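In: Quick one: sequence plus predicted model below, questions after.
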Amino acid sequence: MAESFGSGLYSCFNCRNRVSLHDDIISKDFQGRNGRAFLFSHAVNITVGPKEDRHLLTGLHTVADIYCADCHEVLGWKYERAYEASQKYKEGKFILEKAKIVKENW
């Protein structure tokens, strides 16, 4: 699977399972539970937890926590639904917390 990633990878900080590509970053200007977070268009090698409504800084969203598929560490969440029209662009996207991922192959 490593061959399909190339360079500019992000991996789980705990077990180094590859979870996304640098090219999949939409924005680095997000806030997670534990500080800065990045919005990604895609994430791999994760499992998605149950959906729940959460009041976030930008309003009410339906989200599901995402976990590393190998070590089950919570890495962030997936936006399932945004209730405000200005936030719809987040639907189907992933928040990965900066503290939970590491850069590899740079």
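Out: Thanks, I have the structure now.

In: drop to CA atoms for contacts and neighbour counts, all remaining ones
Out: Will do.

In: Stretch 15-30: which residues count as buried?
Out: Neighbour counts over stretch 15-30 (16 or more other Cα atoms under 10 Å) mark Arg16, Asn17, Arg18, Val19, Ser20, Leu21, Asp24, Ile25 as buried.

In: Put this next to the previous one:
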Amino acid sequence: MGRLFLVNLEGKVYSCKHCKTHLAVGDDIVSKSFHCKHGKAYLFSKVSNVTLGVKEDRLMMTGLHTVADIFCVKCGSIVGWTYETAHEKAQKYKEGKSVLERFKLSGPDGSNYWVSHETHIARGEQEEV
């Protein structure tokens, strides 16, 4: 695979909960109102230390989007997705931005977000993905 070069971020850093690799900073949060199958998710204007998966069209609660899953570059865990194309005019602001699932992250204070099984069942059909 070769040598792995990681970007170390400064400030309020969100990290991969598995390997602690820096993924994004709090100042780059666009919205905290996103949801996924594991609960809360945050929309970031930029993320670091991730690789992109295959682009695919997904029908989400806000319409059709072309997205690619994003993976932690160090451990390979899926941590969210990035919006390539929003097919509805009102959703164009998402293009080029990435969603990180809070369940997959350690917060700036080192905390992990855990969702209860009941919350997962109750919200499962309301989520964006």
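Out: Thanks, I have it. None of these values were measured; they are calculated from a predicted model.

In: still on that earlier bit, among the buried residues of stretch 15-30 of the first structure, name the ones in helices.
Out: Among the buried residues of stretch 15-30 of the first structure, no residue falls in helices (DSSP state H).

In: Among these, which lie within strands?
Out: Arg18, Val19, Ser20, Leu21, Ile25 (DSSP state E).

In: From Lys32 of the second structure, how far out is the residue nearest the centre of the second structure?
Out: Centroid-nearest residue in the second structure, with Cα atoms, centre = their mean: Leu100, separated by 1.5 Å. According to Cα to Cα, to the nearest Å, Leu100 of the second structure stands 10 Å off from Lys32 of the second structure.

In: shared neighbours of those two, which are they?
Out: Shared contacts of Leu100 of the second structure and Lys32, defined by Cα atoms under 8 Å, 6 or more residues apart in numbering, comprise Ala41, Tyr42, Leu43.

In: Correct me if wrong: Ser45 of the second structure contacts Glu95.
Out: No - here Ser45 of the second structure lies out of contact with Glu95, judged by Cα atoms under 8 Å, at a distance of 9.4 Å.

In: Before I go, just wanted to say thanks for your time.
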